[in-house]
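I need the structure of the sequence given here:
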Amino acid sequence: MARYVFITGGVVSSLGKGLASAALGALLQARGFTVRLRKLDPYLNVDPGTMSPFEHGEVFVTDDGAETDLDLGHYERFTGVPARKTDSISSGRIYMNVLEKERRGDYLGKTIQVIPHVTNEIKDFLAIGAEDADFMLCEIGGTVGDIEGLPFFEAIRQFAHERPRGECIFMHLTLLPWLAASGELKTKPTQHSVKELRSIGIAPDVLVCRSEQPIPEKERAKIALFCNVRPGAVIPAYDLKSIYEAPLAYHKVGLDQAVLDAFNISPAPRPDLRRWEDVMDRLENAEGEVRVAIVGKYTQLEDAYKSIKEALTHGGMANRVRVQVEWIDAEVFEREDPSPHLQGIHAILVPGGFGERGTEGKIRAAAWAREKQIPYLGICLGMQMAVVEAARNLAGLSDAGSEEFDHEAGAKRFTPVVYHLKEWVQGNHVVERKLGDDKGGTMRLGAYSARLAEGSQVARVYGDTRIEERHRHRYEVDIAYREKLEAAGLRFSGMSPDGRLPEIVEHEGHPWFIGVQFHPELKSKPFAPHPLFADFVRAAVETSRLV
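Next comes the predicted model:
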């Protein structure tokens, strides 16, 4: 059975619970343990799939088709353990499950209450897969004291109480603010946060204290005394130059040892940190720099493209170069010539998105990359807009467009080279969708296979002709226009196994121009860069030597 570590946060949000959880998972792995990480979010959405990227940031997609919080991306990038549907839950999903059971009569006419019905549902979720790993790390979203998080805190209190002693511990992340006027680190917010946690029956075993200043031993001892934790379990957490420094930094201050001590695991296996030492060596000893433009719709919030930015960093590590990302709002290209904004850029990446806003700008970015022979990577909508660009400017389909932007058949005459996917094969069954269906969870989600054309650029990049990648979209490039587009030089180099759905396109004769319908960034890791991003950055390095 797994040992459970429940990670909570206090004082303020955005302190880095997800990163601390991921780093702890990596450190436990380095000591030879198996881990699984899990996220419990208090919001009432069933999942983040219908949230605006400006509201929630990136939606991370698992192999089995779950739309989850971006913290699961951290978990995968740091541990390499593929996340599953059972690793993410929200209040909305919990309440939906409870109400569905009530409608079926599963509760035998009882009055449905938060305790025990909602808390039991949360505990049932926590117990899933307990035999799969040595440690189960469960992060509770939000901050202690938030009213929407109370059922989760009560559930983990009950869960720990019901388990044999020594199977569960609590790790609490807080803030030590620095008051410049008095030149002091203040411990009182941490004390109050722990007091709030204890008032609901949870006593932290490990305290992780975020601070912009070094924490003196005197202050650590004070925190230990007033918060009733061992001095060695008060762990400082300082700002880092890179998130990938976190495993080594947390190991240096004793986080993994404090957790093992809380479980009375002694003697603890020695950690093998060579993986993370190599990662940091590649980051800190880069031998050059390339500039990559991300032309997107949500560039005002970098978290909307979190996995893409990290995958570019990984590609840089693979080539021992630093990737400087230039964020460009796609709408700018609808008003202005792209050239001044793209001078000195070594590669262009156009990511996914939803809705019509900014799409003409993405099309112009694709045209600029094709004409200037600059490396281009189009992801999801970025691929579709590259296809529309080729259809308009190379294949003679000047009115080419997408059904995503033209639902009214008679409102505007256009050639739908991108159409709403109404049917596809998933596993051994056919999935059907209509335009009027609910938005949540109705896209083509999760891992799907593709076959790559022999001799194609992508087959060289992958070193294989059979791949599996994660999808999140409901519109597809129409295979009916393949012959006309390929005659114009846009090769359909990757297809679904049944040959019906285009997965990858590339411009023949271009140094590096690839569009993919899936999201390769979701599978990239610092110690295992995704081959598409590694080769994309390599092509950017080649471009940098020519300009």
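
C-alpha from now on. contacts and neighbour counts both.
Noted.

Please identify the buried residues of stretch 187-202?
By neighbour count on 16 or more other CA atoms under 10 Å, the buried set for stretch 187-202 is 187, 189-191, 193-197, 202.

cool, stretch 495-507 as well?
In stretch 495-507, counting by 16+ other CA under 10 Å, buried: 495-496, 501-507.

Show me the two of those that sit farthest apart.
Across these, no pair lies farther apart than 496 and 507, at 19.0 Å, counting by CA to CA.

want to throw the buried residues of stretch 187-202 into a markdown table with distance to residue 100?
Formatted as a markdown table, the buried residues of stretch 187-202 follow (distance: CA to CA, whole Å):
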| residue | distance to residue 100 |
| --- | --- |
| 187 | 45 |
| 189 | 41 |
| 190 | 40 |
| 191 | 41 |
| 193 | 36 |
| 194 | 36 |
| 195 | 36 |
| 196 | 33 |
| 197 | 31 |
| 202 | 30 |
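
related to what we said a few turns ago, and the buried residues of stretch 495-507 as a markdown table, adding distance to residue 47 and secondary structure?
Listed next are the buried residues of stretch 495-507 as a markdown table, based on distance: CA to CA, whole Å; DSSP: H, G, I helix; E, B strand; the rest coil:
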| residue | distance to residue 47 | secondary structure |
| --- | --- | --- |
| 495 | 30 | strand |
| 496 | 28 | coil |
| 501 | 27 | coil |
| 502 | 28 | strand |
| 503 | 26 | strand |
| 504 | 28 | strand |
| 505 | 31 | strand |
| 506 | 34 | strand |
| 507 | 37 | strand |
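
Adding distance to residue 210 as columns, could you present those residues in JSON lines?
Output for those, formatted as JSON lines (distance: CA to CA, whole Å):
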{"residue": "495", "distance to residue 210": "48"}
{"residue": "496", "distance to residue 210": "47"}
{"residue": "501", "distance to residue 210": "48"}
{"residue": "502", "distance to residue 210": "47"}
{"residue": "503", "distance to residue 210": "44"}
{"residue": "504", "distance to residue 210": "44"}
{"residue": "505", "distance to residue 210": "46"}
{"residue": "506", "distance to residue 210": "46"}
{"residue": "507", "distance to residue 210": "49"}
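
Also this sequence, please, to line up against the first:
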Amino acid sequence: MTAPAAPTPLIFVTGGVVSSLGKGIAAASLAAILEARGLSVTMMKLDPYINVDPGTMSPFQHGEVYVTDDGAETDLDLGHYERFVNMRLSGKNSITTGKIYDSVIRNERRGDYLGGTVQVIPHITDEIKARIDEATIGHDVALVEIGGTVGDIESLPFLEAIRQIRIERGAHNAMFIHLTLVPYIAAAGELKTKPTQHSVKDLRTIGIQPDVLICRSERPLPEGERRKIALFTNVPERAVISAIDLDNIHKIPMWLHRQDLDQIVVEQLRLESKAKPADLSAWNAVVDASEHPIDEVTIGIVGKYVDHKDAYKSVGEALKHGGIRQRTRVTLKWLESEDVEREGAEKALADLDGILVPGGFGDRGFEGKVLTAKFAREHDVPYFGICYGMQAAVVDAARNLAGFAGANSTENDRATPHPVIGLITEWRTSTGDVERRSEDSDLGGTMRLGLQDQRVKPGTRAHALYGKDVVGERHRHRYEFNNHYRVPLEDVGLVFSAKSADDTLVEMIEWPNHPWFVACQAHPEFLSTPRSGHPLFVGFIRAAREYKHGGKLLEEAA
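The predicted model follows:
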């Protein structure tokens, strides 16, 4: 009989003083160093909000919804994790308070607790611990980020659960890293350590003593402040790590490595026998390409949440990755699609080397996206449409080339005479007729989520970019191209360059006589990393360079 696998050593990352200090980036950077030392690493996020997942949360409040291979809608920090570490996460790696309580309540309804009183301790904390084990088993080490800020009432069950884990498993199987703020007071000309001291005090009142402090500040911690923090927080001076504001997030793994953070972890968790010297050459290459560009382009992102750029976090990162792969600095110009409607495309979209229209939901600003696709098509500006950006390009083609006046998506106009975009249930019927959606239909009934294969048509730009006949991309959308309009749009020159594996759904379109006009229904930004990029983003940035230089590329570095 095979013995059960031993629990994975765990590193818990908490935050204090204020939110948005960068726990996710810090945790991902440490994970990248540990991976560079030959360790098998995984990560997970524990979020204290009661929503089951971020899928229905406003982008203005929560930012991007990141989608994993298995179709889980997760926190955007999972995007940081996958971009920094060579791993593919799943829904198990993203846990919310809502998921935990939902599971416990279902257990209680089934009678699993034998009629006992269901309480936060032990039932909620036991469920949290079980979820952590389920997501991390089988790895050399796992990093678990606790969302929120120490002192918030919402995160107390998570903190209690990780306190119990440390007691049950010991310091060599579970350690705590606490990220805090050390503010600089310009009037006094001093870094202030008191907020960090109080944050650690709050942790200690609930039974958690940090093993490592990562102190975020505008400038490096002087030795005096480092010693003071160590003295008042009971943390070894060596384990007080300075985290300054850097101009490039890809420098963070090297910065933390120079302060021996990974060695502290390896020693405490007794991983010396598995860990080798860190090889950060790939990260050094990323930084070098970023800081020594041979070219620069300006890309306009035309969306509806541009005042809250975290809503397009992966898109912005993937564009920069596409530049890194060819030593090109990518400057992002964020444009409201409603401004395109008000000002006109000629004015709003001037002086751009390329235009990207990202995903979205709802009718606000959609006409601006259609105008953007039309402008790019007519002026030979490189265009990259993602999800809603593909649908906008289809609407443009239907209205302005195929002669379908009033063509639209049924998401925005249920009475449109030409529903070129709609729910599958609206156009896939036994008779071939278009069937209208009822007012009370389930909004999520046709949502496509997660990694799905698609067949790429040989001879197309898409096939040249991918270099493959079949590729997998992650999806997050409800509405699809209406197949009843395939032939009329093909007749005006639109090429359907990729379809679903069963040939029933349109996955990609392109204009063959355009310098670079490609749009896809999936979200390729979720599979882009700084070390490898993504073929579509690399190709798009190359096209933007060609457009900027009149069809010629500057010589690329070897």
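
Next, count neighbours for residue 512 of structure 2.
15 (other CA atoms under 10 Å).

Counterpart of residue 383 of structure 2 over in structure 1?
Superposed on structure 1 with TM-score structural alignment, residue 383 of structure 2 falls opposite residue 376.

Name all residues that make contact with that match.
Residues near residue 376 of structure 1 by CA atoms under 8 Å, 6 or more residues apart in numbering: 347-350, 366, 369-370, 512-515, 536.

change it to 10 Å
By CA atoms under 10 Å, 6 or more residues apart in numbering, the contact set of residue 376 of structure 1 is 292-293, 346-350, 365-370, 382-383, 386, 506-507, 510-515, 536, 539-540.

now swap in residue 279 of structure 2 and tell me
Per CA under 10 Å, 6+ apart, neighbours of residue 279 of structure 2: 33-38.

if I've got this straight, residue 45 of structure 2 is in a strand?
Yes: Residue 45 of structure 2: assigned to a strand according to DSSP: H, G, I helix; E, B strand; the rest coil.

and the counterpart of it in structure 1, how many neighbours does it have?
For residue 45 of structure 2, the aligned position in structure 1 is residue 39, judged by TM-score structural alignment. Neighbours of residue 39 of structure 1 under the rule other CA under 10 Å: 26.

so residue 39 of structure 1 makes contact with residue 73?
No: at 11.0 Å, residue 39 of structure 1 does not count as touching residue 73 under the criterion of CA atoms under 10 Å.

shared neighbours, those two?
By CA under 10 Å, 6+ apart, the residues touching both residue 39 of structure 1 and residue 73 are residue 18.

State the number of residues packed around residue 88 of structure 2.
16.

what sits against it?
Shown in contact with residue 88 of structure 2 (CA under 10 Å, 6+ apart): 42-43, 68-70, 78, 81-82, 527.

Now do the same for it: its match in structure 1.
Aligned partner of residue 88 of structure 2 by TM-score structural alignment: residue 82.

Can you find the partner of residue 487 of structure 1 in structure 2?
Per TM-score structural alignment, residue 487 of structure 1 is aligned with residue 491.

From residue 406 of structure 2, how far out is its match?
For residue 491 of structure 2, the distance to residue 406 of structure 2 (CA to CA, to the nearest Å) stands at 19 Å.

try residue 528 of structure 2
Applying CA to CA to residue 528 of structure 2 and residue 406 of structure 2 gives a distance of 36 Å.

Among the two, which residue is more densely surrounded?
residue 528 (25 against 16).

so where in structure 2 does stretch 285-304 of structure 1 end up aligned?
With TM-score structural alignment as the criterion, stretch 285-304 of structure 1 aligns to 292-311.

scratch that, stretch 110-119 of structure 1 is what I was asking about
Stretch 110-119 of structure 1 maps onto residues 116-125 of structure 2, going by TM-score structural alignment.

Please state the offset of that stretch from the chain centre?
Using CA atoms, centre = their mean, to the nearest Å, the mean C-alpha position of stretch 116-125 of structure 2 is found 33 Å from that of the whole chain.

just stretch 125-132 of structure 2 next, same as before
Distance, centroid of stretch 125-132 of structure 2 to centroid of chain: 25 Å (CA atoms, centre = their mean).

which residues are contacting it?
Residues contacting stretch 125-132 of structure 2 (CA under 10 Å, 6+ apart): 7-8, 10, 43-46, 92-97, 99-101, 103-104, 119-124, 133-134, 142, 144, 156-165.

Buried ones in that stretch, by neighbour count?
Here stretch 125-132 of structure 2 shows 125-129, 131-132 as buried, counting by 16+ other CA under 10 Å.

Select from these every entry located in helices.
125-129, 131-132 (DSSP state H).

wait, is residue 207 of structure 2 part of a strand?
No: Residue 207 of structure 2: not assigned to a strand; according to three-state DSSP it is coil.

That one pairs with which position in structure 1?
Here residue 207 of structure 2 is matched to residue 201 in structure 1, going by TM-score structural alignment.

Its match and residue 62 of structure 1: what is the separation?
34 Å.

ok now do the residue nearest the centre of structure 2, which residues does it touch?
By CA atoms, centre = their mean, the mean C-alpha position of structure 2 lies nearest to residue 79, the distance being 3.1 Å. Residue 79 of structure 2 sits next to 24-25, 28, 64-68, 89, 313-314, 317, 525-529 when contact means CA under 10 Å, 6+ apart.

go on, residue 56 of structure 2?
By CA under 10 Å, 6+ apart, the neighbours of residue 56 of structure 2 are 62, 65, 73.

What is the neighbour count of the aligned residue in structure 1 for residue 357 of structure 2?
Residue 357 of structure 2 maps onto residue 350 in structure 1, with residues paired by TM-score structural alignment. Using other CA under 10 Å, residue 350 of structure 1 is surrounded by 28 other residues.

Residue 350 of structure 1: what's it in contact with?
293-297, 328, 330, 361-363, 365-366, 376-383, 385-386, 515.

hmm, 7 Å instead?
Listed by CA atoms under 7 Å, 6 or more residues apart in numbering, the contact set of residue 350 of structure 1 reads 294-296, 362, 377-379, 382.

In CSV, list the residues you listed along with secondary structure and neighbour count.
Below are those laid out as CSV (DSSP: H, G, I helix; E, B strand; the rest coil; neighbours: other CA atoms under 10 Å):
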residue, secondary structure, neighbour count
294, strand, 24
295, strand, 27
296, strand, 25
362, helix, 31
377, strand, 25
378, strand, 30
379, strand, 25
382, helix, 28
